[in-house]
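Engineer: could you work out the structure for the sequence below:
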Amino acid sequence: MVALGTIHDWRPKPGTVISWSASPRAREVAAQAPASAVPPSYQQAQHVRSYRDLARRDREMARLGIGSWDVPGVCDVDAMTAAINAHLRRHDTYHSWFEFDPADNIVRHVIDDPESIDFVPQDHGLQGPDEIRAHLLRTSGTPLSWDCFTFGVIQRADHFTVYISVDHLHTDGMSTGILYVEIQLMYASLVHGSALQLPPPAGYLDFSAREFAHNQAMTLDSFEVQTWARYARDNGGTLPDFALPLGDRSALNVGAMVAIPLLDAEETVAFEKACEQAGVRFSGGVFACTALIDRELTGADTFYGITPYDTRSSAEEQMSVGWYASFIPFVVDLADGSFATVARSAQKSFDECQPLAKVPFERVLELAGPDSGLTAPEYVVPMVSFLDARKIPVSAEWDRINGGIYGDSRSSDQVCMWVNRFENETNLTISFPDNAVARESVSRYFEVARVVYQRVAQSQFVS
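Structural biologist: Below you'll find the model as predicted:
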């Protein structure tokens, strides 16, 4: 089972650290990269603006996707260097950097020649866990620098740990798996004397251009725009917030992340059967439980949820690194409290709202205008995500390779929830602002969540 947490939960054993970062010549070439007509994706634009606005107030934001895994033996530094550079040159999201022009527009710059991208190794000597974590954070660039990604290994007597750190500007959950597969396979091939030939991935710049064109074609009469607008109006004119208090979110709160088991292996099978009896998928059951938890906590008869959705569609996009993940809303009618009815409502709404993943709420606000009664949320919207980790191609490897995925937890004013199905259990992971009020609220949420999931597994709600 993959380890999930913040960087403070990552406790690598001491070892000799070698990290890879851009060479001076590569940075020079990147700085001279010409402006591109391709705009940032909506996700990238929102990320860059949030970073800039927070930095002006001397605030940080959680923004790094960090992964690690173990490899037997001694690292072949030349082979790892070649694998890292091949990966960076192969995926065009890494070829861009962004800046603001005098009119406050975000301009994309693109490196013309991917072969000019050159990451070089540097030996930092023996380091302990605290030093390693500090080193990783210190050497990761910002969303307004080109090289906001770094790589490293921690060498020990009989094995080494590979770590990667990529700003969210260029990555999402699926990208982490692609990173592992590519770097590991390319490294292994090079060590054995051959270069791995992979089919070309889709380009993230092409995705950004298509996304922009698609959204420019939207009108106030478009299904996606009308559905988003109705969802927000029914929720008071904006997107939802977490059901319980989170303390002073204007204060600087580092992020925390906690996971609890919801169902063991046998209970997970029972939960899936309850979903099948209701005529929904496992994900529909998860969204239904999220709504039922909310009703237990608030008494509301309608639940407004947000969930991430991977917009990759082609085989080439499935191999592409980039921020493809978007969000879609779903609405759950809780008037009939039976699990089956609630689950069918959740599944129907989720399925119908999938086209909204290609039209972000920010575009709806642009079209609706300032007098529409619709407003952007004050804080990042809480999301609930379901992941069936068994379906990830490398999922069976995670225990063997000591795999982990971590966030940097620099700052947090939001709640994110992940329901993860593994071979031996289903668990709930929540990230939240690390203050006393939020901790108490999340503890309460965990208590109710466990009860709701257990009831479904025992068919107490199934009609």
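Engineer: CA only for contacts and neighbour counts going forward, please
Structural biologist: Will do.
Engineer: which residues touch Ala62?
Structural biologist: Gly255, Gly407, Asp408, Ser409, Arg410, Ser411, Ser412 (Cα atoms under 8 Å, 6 or more residues apart in numbering).
Engineer: could you give the number of residues near Ala22?
Structural biologist: 20 (other Cα atoms under 10 Å).
Engineer: so what's it closest to, chain neighbours aside?
Structural biologist: Leaving out its chain neighbours, the residue that sits closest to Ala22 by Cα to Cα, 6 or more residues apart in numbering is Phe119, at 4.3 Å.
Engineer: next, the structure of the following sequence, for comparison with the previous one:
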Amino acid sequence: MLQVPIGDVEIAPGHVFEWSVVSARMRAADPSPPNETTTYNQAKHFAVAHETQGDDDAVCAYVAGTFEIAGPVDRAALEAALLYFVRRHEVLRCTFQQLSGDLSCDALTPEDIELKCIDAGSAGSAEEVRAYLHRFFQRVDTLSWPLITMGAVVRDDSTTVYFACDHLVTDGLSTPIAVNDIATAYEAYARGEEPDLPEVGSYLEFSRAQRDATGAMDADDERLDHWKEFIARGDCFFPPFPLDLGVEPGRLYPTVNVTETLLQDREADELAARCEAAGGRLFMGVLAAVGVALRKEGGPDVYRGLMPVNERGRSAYAHTMGWFINTMPIEFSVAEDRDFPDVMSGVRDAFTEMQRHADVPFVKAWHLLAPGDYTALRYWPYAVNFFSYLDFRKSPGARQHVARNAKKHLWVSRSNGICFWFHRNDAGLHMNAIHVDTPQARHAKAALGTTLTHTLANMRTAGTF
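Structural biologist: Model (predicted):
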């Protein structure tokens, strides 16, 4: 799976069909009010969408996926697979409502869910398909149900299946789960069989467990000590991105979205071997390279950033759609006098320490520890240093990613900073970056990319920076 802007994907033209999720319960005059708890991520995300509804500075975003079905498609089997997928995952059946200052939700039963097929006509060129998909993906709206939309571009010899979700019900690892579920279910139905997929967990149970464990947490809770120490050393809750992006305080800008390949598969394997010899793993080496590259471009001797942490574990949640991502602070030295083994040791120790405290939800720490004028912020207050790494080869259905031409598409309309999503697939190591569209940001991103590429090459070939 490759994470790439939809505008960079070549999808052949064809006939377009859309499937809308519908429910008789949602059409009822007086549906039951939601009474289940939500995660802190969901509550913050929904509150921001509600507060900015209709504002000029509202931010639009989507998390989407596409994959290919070879040969003539069985449309009945595809519709059955899409219906199976939505019924299978509780979070996709949830409705949300802000009550008493907090967000509540309720899950419709699988039997409450149906699909409505819409013939959207033909798309006559690859450019027309890309433009259509970008518009279609933007139909997902945090404040409107359903929070997923799906469709297909059908041709005589192949079909492109696509879907988009609001972040309220998905995360970076949900996209390969969705591709595998839909494709596997389609193949089963096309053979006249029922799908046979692993058990999935209840997102509502995950939400309740999170609230039960941290609902009573206050600013004096010792579980916040890791955050407090991080804040004290850097004198801020949000670690700033250290390079000048040319942004004005309090302003959001249109974004640039680009994916580039950093290492081919063999080269990534070579770097992984170097990292393992130094007592680390590939993602630690990539993080070390980012920290060193930032320092070479004028950044500090200590890397300080935020890093997403997967909360699925190896339980049934491993195959469950939802927002199972926490965000934690991490810091380590990248001083010029530290060699490759030293920096790798620092990254490994920092990551181990971060994991020890990963049960503290980011939004909870934000509200309890950030300065008073930051607690009600809609977005991060300035360009924040953010690093994400995913190995799609370890996700459900990874062995079929190449055959299915599976892709993930992430888009944000506006921003005040820059974010990097590094990901490994069968072809190598890639970087998807979304940043503000300013001259300084374009220059900083290009310079950092060049320095990062050279740093990774030095690490791979010589074990140096």
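Engineer: so which of the contacts of Ala62 of structure 1 belong to strands?
Structural biologist: Per DSSP state E, strands hold the following members of those: Gly255, Gly407.
Engineer: quick check, nearest of the contacts of Ala62 of structure 1 to Glu423 of structure 1?
Structural biologist: Gly407 (23.6 Å; Cα to Cα).
Engineer: what's the separation between that closest one and Arg89 of structure 1?
Structural biologist: Distance, Gly407 of structure 1 to Arg89 of structure 1, by Cα to Cα, to the nearest Å: 25 Å.
Engineer: ok, these two, which is more surrounded?
Structural biologist: Gly407 (24 against 17).
Engineer: aligned to that one, what sits in structure 2?
Structural biologist: Under the alignment (TM-score structural alignment), Gly407 of structure 1 pairs with Leu410 of structure 2.
Engineer: roughly how far does the nearest residue in space to Asp112 of structure 1 that is not next to it in sequence sit from Ser250 of structure 1?
Structural biologist: Distances taken as Cα to Cα, 6+ apart place Ala33 nearest to Asp112 of structure 1, at 6.9 Å, with adjacent residues excluded. The gap separating Ala33 of structure 1 from Ser250 of structure 1 is 37 Å, by Cα to Cα.
Engineer: looking at the two, which is more packed in?
Structural biologist: More neighbours surround Ala33 than the other of Ala33 of structure 1 and Ser250, with 18 against 9 (other Cα under 10 Å).
Engineer: three-state assignment of the more buried one?
Structural biologist: Taking DSSP: H, G, I helix; E, B strand; the rest coil as the rule, one finds Ala33 of structure 1 in the coil state.
Engineer: quick one: contacts for it?
Structural biologist: His109, Val110, Ile111, Asp112.
Engineer: one more time with 6 Å
Structural biologist: Contact analysis of Ala33 of structure 1 by Cα atoms under 6 Å, 6 or more residues apart in numbering lists His109, Val110, Ile111.
Engineer: now distance to Val29 of structure 1 too, for those, in JSON lines please.
Structural biologist: Shown next, in JSON lines, are the contacts of Ala33 of structure 1 (distance: Cα to Cα, whole Å):
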{"residue": "His109", "distance to Val29 of structure 1": "11"}
{"residue": "Val110", "distance to Val29 of structure 1": "10"}
{"residue": "Ile111", "distance to Val29 of structure 1": "7"}
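Engineer: conserved subset of the residues you listed in structure 2?
Structural biologist: Here the contacts of Ala33 of structure 1 are checked against structure 2 with both residues aligned by TM-score structural alignment, their matches' Cα atoms under 6 Å, and no contact is held in both.
Engineer: mind putting those in a markdown table, secondary structure, distance to His159 of structure 1 and neighbour count included?
Structural biologist: Shown next, in a markdown table, are these (DSSP: H, G, I helix; E, B strand; the rest coil; distance: Cα to Cα, whole Å; neighbours: other Cα atoms under 10 Å):
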| residue | secondary structure | distance to His159 of structure 1 | neighbour count |
| --- | --- | --- | --- |
| His109 | strand | 39 | 23 |
| Val110 | strand | 37 | 25 |
| Ile111 | coil | 36 | 23 |
